[in-house]
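[1] Mind folding the following:
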Amino acid sequence: MANQKALEELCVRMVSSTNEARICYLKSMQAARAQEMGAAADLLARGDEQYAVAHAMHVQLLQMEAGGTLDHVSLLILHAEDQLISAETYKALAVEAGHIYQILADK
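    Modelled structure (predicted):
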């Protein structure tokens, strides 16, 4: 069984990173709406960096489960997983919004 405190800390860090990613993706959409395409791209990249951190933690959880050291799934783990999926959705929306605002700016 995984050390419960270490597992909880991992999940909290994962949630924190995914929240930072989502904030960056949302700000990227806001920057694109304001026709600040350079800032939008920078925020998208910063969001990707935070998402990568969270994804690495997700891989750790998967490795723990595969190795038999994660013998239960808690509400905290489920929350962390849900936040990761949410960040992916925000990224997809930010990318699409950036394309739409760029098309509008080019007209």
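
[2] Please count neighbours and contacts with C-alpha atoms only from this point.
    OK.

[3] The helix or strand hosting Q102 packs against which elements?
    Q102 belongs to helix 75-106 when assigned by DSSP states H and E. Applying 3 or more CA pairs under 8 Å, 6 or more residues apart in numbering; DSSP states H and E, we find helix 75-106 packed against helix 4-33, helix 37-66.

[4] Could you dump those into a markdown table and include mean neighbour count and distance to E96?
    Below are these laid out as a markdown table (neighbours: other CA atoms under 10 Å; distance: least, CA to CA, whole Å):
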| stretch | mean neighbour count | distance to E96 |
| --- | --- | --- |
| helix 4-33 | 20 | 9 |
| helix 37-66 | 18 | 12 |
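
[5] wait, which of these is closest to I85?
    Closest to I85 of the helices and strands packed on helix 75-106, according to CA to CA: helix 4-33, at 8.9 Å.

[6] if we can go back for a sec, may I see the helices and strands packed on helix 75-106 arranged in JSON lines, with distance to A80 as well?
    Shown next, in JSON lines, are these (distance: least, CA to CA, whole Å):
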{"stretch": "helix 4-33", "distance to A80": "5"}
{"stretch": "helix 37-66", "distance to A80": "9"}
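
[7] One more, please, to line up against the first structure:
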Amino acid sequence: MTEEMEYICFQLIANSGAAKSSFIEAIQLAKAGNLKEAKIKVEEAEDSLVEVHKIHSNLIQKEATGEKIGFSLLFMHAEDQMASTEIIQLLSKEFIDLYQNK
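    So this is what the prediction gives:
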């Protein structure tokens, strides 16, 4: 794995982690009745997730043009973090809706 690819993986992991933390915080805010703040936190999380998708899309484009990306455990972990964050994103919106309508 190149240093550049390692750096990209850590960007994916860090931004996914930031988004995941913000989504969880949004759920906690909604649970406490702070719905406006929860929605703001979701927006912050989604900004981080947009960065993740930009980075990931760039990798896909590179591979589509014939550049070898390579496989590593670190890259697999980065993609797993991205996927789990997307699941938490969906759940956070559902939880906020539930708390809003209770």
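
[8] What's the TM-score once they're superposed?
    Remark: TM-score between the superposed chains equals 0.95 [TM-score structural alignment, normalised by the length of the second structure]; 102 aligned residues with a CA RMSD of 1.1 Å.

[9] could you check the angle helix 37-66 makes with the helix holding Q102 of the first structure?
    On the basis of axes from the mean of the first three to the mean of the last three CA atoms, to 10 degrees, helix 75-106 of the first structure is oriented at 160 degrees to helix 37-66.

[10] can you tell me how far the residue minimising distance to the centre of the second structure sits from K93 of the second structure?
    Taking CA atoms, centre = their mean, the centroid of the second structure lies closest to S16, which sits 3.5 Å from it. Per CA to CA, to the nearest Å, S16 of the second structure is found 17 Å from K93 of the second structure.

[11] Likewise for A30 of the second structure?
    10 Å.

[12] swap in K31 of the second structure?
    12 Å.

[13] Then D47 of the second structure?
    Applying CA to CA to D47 of the second structure and K93 of the second structure gives a distance of 15 Å.

[14] swap in S57 of the second structure?
    With CA to CA as the criterion, S57 of the second structure and K93 of the second structure are 24 Å apart.

[15] cool, K62 of the second structure as well?
    For K62 of the second structure, the distance to K93 of the second structure equals 33 Å [CA to CA].

[16] Same check on V50 of the second structure?
    From V50 of the second structure to K93 of the second structure the distance is 16 Å (CA to CA).

[17] Just give me the match in the first structure for S92 of the second structure.
    The alignment partner of S92 of the second structure in the first structure, by TM-score structural alignment, is A94.

[18] isn't that match right up against L26?
    Yes. The criterion here is CA atoms under 8 Å, and A94 of the first structure meets it with L26 at 6.8 Å.

[19] Could you tell me which residues touch both of the two?
    Overlap of the contact sets of A94 of the first structure and L26 (by CA atoms under 8 Å, 6 or more residues apart in numbering) is empty.

[20] The match of S92 of the second structure - nearest residue in space that isn't next to it in sequence?
    Leaving aside its chain neighbours, A94 of the first structure sits nearest to M29 (5.2 Å; criterion: CA to CA, 6 or more residues apart in numbering).

[21] which parts of the helix holding Q102 of the first structure are buried?
    The neighbour-count check on helix 75-106 of the first structure (16 or more other CA atoms under 10 Å) flags 77, 80-81, 83-84, 86-88, 90-91, 93-95, 97-98, 101-102 as buried.
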